[in-house]
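> what follows is a predicted protein model with its sequence.
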Amino acid sequence: MALGEPQAVIAAAVGCSLEDLTARFGVELLYGHARRRREVVGLMFAKARTGNATLIKELHDLTRLVAAERAAEGEQTAATPARLGKKVEAQQAAETAGVGTEWGDDLGQAASLN
């Protein structure tokens, strides 16, 4: 029904508020597009298997496009290293505190007094 329409337009068409729409149909709004796309691609595959050359080419192009998008996403993810948490950063800083300074030996582990 929505076909990419903004949620406010969908709410107006259904006759409810935007808040009511998101409360009652949150899952459908979140996953509806993917489900519809899966259905359409399934229909395209079925027709392509019957020998429809246009749909075979369309599916080929679609597959290449999705592969290129995923490769681009992978490059972006690889280019941005994951940030460590504050506690992990503090622990790593504490482990190397004083290394290469005259205070380095003083900051090491204290000898056990037992």
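Perfect, thanks for sending it.
> CA only for contacts and neighbour counts going forward, please
Fine.
> ok, then the element right after the helix or strand hosting residue 23?
Residue 23 belongs to helix 18-49 when elements are defined using DSSP states H and E. Scanning forward in sequence from helix 18-49 by DSSP H and E, the next helix or strand is helix 53-79.
> run the angle between the helix or strand harbouring residue 12 and helix 18-49 for me.
Using DSSP H and E, residue 12 sits in helix 7-14. On the basis of axes from the mean of the first three to the mean of the last three CA atoms, to 10 degrees, helix 7-14 is oriented at 90 degrees to helix 18-49.
> helices or strands next to helix 7-14 in the packing?
helix 18-49 (3 or more CA pairs under 8 Å, 6 or more residues apart in numbering; DSSP states H and E).
> and the comparison structure, right after this:
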Amino acid sequence: MEEMTAVGEKPETIAAALRISVARLQRDYRDALLHGHARRRREAVGLLFAKARAGSLPAIRKVLQLTAATAAAGQPAPAKKLGKKAAAQQTARTAGEGSEWGDDLMPADGHPH
């Protein structure tokens, strides 16, 4: 039943295959309907890694492809490049920091804008 859930079969199809009503399927097999896909995915990934460990070149390539994709997804997004106006405003906010000008470049009200 989890296999059918994992490949995207509708509850009506699964119930018909098991010769039960959809209501009974949803009541008695709730956990399998909710988590069957994840369990079968875990099983498939385990089999893939086992094949890769055994030396299967296609499996090794697939593992490398999957792990590279997840590693890239975990990387922070590159900083968005500021436009000319925004970059000038950001530079102006910190213009006097670390120089002999110090607070001389701070606006009259004492708060940066």
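Noted; the coordinates are in hand. Model, not experiment: these values are computed from the prediction.
> measure the spatially most central residue of the first structure to residue 66 of the first structure for me?
Residue closest to the mean C-alpha point of the first structure, counted by CA atoms, centre = their mean, is residue 73 at 9.1 Å. Distance of residue 73 of the first structure to residue 66 of the first structure, computed by CA to CA, to the nearest Å: 11 Å.
> start and end residues in the second structure for the helix holding residue 23 of the first structure, please.
Using TM-score structural alignment, helix 18-49 of the first structure lines up with residues 22-53 of the second structure.
> pull out the buried residues from the matching stretch.
Of the residues in stretch 22-53 of the second structure, 22, 25, 32-33, 36-37, 40, 48-49, 51-52 count as buried by neighbour count, 16 or more other CA atoms under 10 Å.
> got TSV for those, with distance to residue 88 of the second structure too?
Listed next are these as TSV, based on distance: CA to CA, whole Å:
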residue	distance to residue 88 of the second structure
22	63
25	63
32	57
33	56
36	54
37	51
40	54
48	52
49	51
51	56
52	53
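> could you identify the most distant pair in these?
Maximum pairwise distance among the buried residues of stretch 22-53 of the second structure (CA to CA): 39.6 Å, between 22 and 52.
> now do the same contact list for the residue nearest to residue 26 of the second structure when sequence neighbours are not counted.
Counting by CA to CA, 6 or more residues apart in numbering, residue 26 of the second structure lies nearest to residue 33, which is 7.4 Å off, once chain neighbours are set aside. Contacts for residue 33 of the second structure were tallied using CA atoms under 8 Å, 6 or more residues apart in numbering; they are 2, 5, 26.
> how far away is the first one from residue 48 of the second structure?
Meaning residue 2 of the second structure. Using CA to CA, one gets 19 Å for the distance from residue 2 of the second structure to residue 48 of the second structure.
> hang on, isn't residue 12 of the second structure packed against residue 24?
No. Residue 12 of the second structure is not in contact with residue 24 according to CA atoms under 8 Å; the separation is 11.0 Å.
> any residues in contact with both of those two?
Between them, residue 12 of the second structure and residue 24 share no contacting residue, judged by CA under 8 Å, 6+ apart.
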